[in-house]
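just coords:
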């Protein structure tokens, strides 16, 4: 199974939408791009997704990039608003720097657990979402006078 994360980079944060089969699963927030901050987001590419357990954090998805020594994870926002290094944080909305991150994380975790139980191999592809530029016609804003 292939999940696609389309993101847009900003100075304060990286916003994204996570898709499965062209259907949006959740929104995501990440730290700004590495060029802007010293707490970078994951680089674009293809990652395999696996679940890991820790006593302190419980179950959470870990991302591995083949051929590169890059590891990331999917985890809720730290204390509701803080970003974690090399981490994708699911949120329900972008307002107020993400809302209901823990709830969005738990819903996504349930879906991932179900897919893995069915024996599916999950791959996450991270890409930049192009900004659509609308061609503005110079005459469209002028009033048309009837003769």
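It's in. Note that the coordinates shown come from a computational prediction; the quantities given were computed from them, not determined experimentally.

all contacts plus neighbour counts: C-alpha atoms, from now on.
Will do.

May I see the buried residues of stretch 68-77?
72-77 (16 or more other C-alpha atoms under 10 Å).

Which single one of those is nearest to residue 18?
Nearest to residue 18 among those: residue 74, at 11.6 Å, using C-alpha to C-alpha.

Which residue is the nearest non-sequential neighbour of the closest one?
Nearest in space to residue 74, with sequence neighbours left out and distances taken as C-alpha to C-alpha, 6 or more residues apart in numbering, is residue 88 at 4.7 Å.

take a look at this one as well, against the first:
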């Protein structure tokens, strides 16, 4: 089974959408590509599941020598975490526990049938860490770090 994560890179965060069998499953929230600890690279990853006493079952995968978890984050600004979200209201993620439970239950169901589950992460527009430009009060261009 293949789970798709389509990303949208924003200045302060990375939003995404999980699709399963071509159907929208939930939204996601990740750290910005402009932070020191960037989100995992786009590509294909084999998903695994693990149990935690505090949060219950969650999903994870390995990429670039780092472990990325798909779970409700207990830490504000946690890196190496993809947070499932039911929807956003004025840029505020809502019902993250519900989205995480639905996603985890569906993936564990496939794993229970001894099927490998793969996560494909992609985007229509590739991120850039180039300097962003803006006009200063004198209407001349200034380089600005993102």
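In hand now; what should we look at? Computed from a predicted structure; not experimentally measured.

Could I get the TM-score for this pair?
After superposition, the two chains reach a TM-score of 0.77 (TM-score structural alignment, normalised by the length of the second structure), with 125 aligned residues with a C-alpha RMSD of 1.8 Å.

hang on, the earlier thing: pull up the aligned stretch in the second structure for the helix or strand harbouring the residue nearest to residue 74 of the first structure.
Using DSSP states H and E, residue 88 of the first structure sits within strand 87-91. On the second structure, the counterpart of strand 87-91 of the first structure by TM-score structural alignment is residues 81-85.

if we can go back for a sec, farthest pair in the buried residues of stretch 68-77 of the first structure?
Farthest apart among the buried residues of stretch 68-77 of the first structure by C-alpha to C-alpha are 72 and 77. That separation is 14.1 Å.

Give me the neighbour count for residue 36 of the first structure.
When counting by other C-alpha atoms under 10 Å, one arrives at 14 neighbours for residue 36 of the first structure.

So it sits against residue 11, correct?
Yes: the pair residue 36 of the first structure / residue 11 is scored as a contact, 6.7 Å apart, by C-alpha atoms under 8 Å.

The second structure: helices as residue ranges?
When assigned using DSSP state H, the helices of the second structure occupy the ranges 96-112.

Next up, the contacts around the closest residue to residue 84 of the second structure other than its chain neighbours.
Taking C-alpha to C-alpha, 6+ apart as the measure, residue 84 of the second structure lies nearest to residue 28, with 4.5 Å between them; neighbours along the chain are not counted. Neighbouring residues of residue 28 of the second structure by C-alpha atoms under 8 Å, 6 or more residues apart in numbering: 15-18, 82-85.

I'd like the residues you listed laid out as a markdown table, including neighbour count.
Compiled in a markdown table, those are given as follows (neighbours: other C-alpha atoms under 10 Å):
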| residue | neighbour count |
| --- | --- |
| 15 | 21 |
| 16 | 24 |
| 17 | 19 |
| 18 | 22 |
| 82 | 25 |
| 83 | 23 |
| 84 | 32 |
| 85 | 26 |
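
still contacting in the first structure, which of those residues?
Using both residues aligned by TM-score structural alignment, their matches' C-alpha atoms under 8 Å as the contact test, the members of the contacts of residue 28 of the second structure still in contact in the first structure are 15-18, 82-85.

distance of the residue most central in space within the second structure from residue 121 of the second structure?
Most central in the second structure under C-alpha atoms, centre = their mean is residue 82, positioned 3.7 Å from the mean C-alpha point. Distance check for residue 82 of the second structure against residue 121 of the second structure: by C-alpha to C-alpha, to the nearest Å, it reads 11 Å.

Ok, residue 33 of the second structure next?
Residue 33 of the second structure sits 14 Å away from residue 121 of the second structure, going by C-alpha to C-alpha.

Kindly report the same for residue 81 of the second structure.
In this structure, residue 81 of the second structure and residue 121 of the second structure are separated by 14 Å, where distance is defined by C-alpha to C-alpha.

which residues touch residue 141 of the second structure?
133-135.

go with 6 Å
Shown in contact with residue 141 of the second structure (C-alpha atoms under 6 Å, 6 or more residues apart in numbering): 134-135.

Repeat that for residue 73 of the first structure.
61-63, 87.
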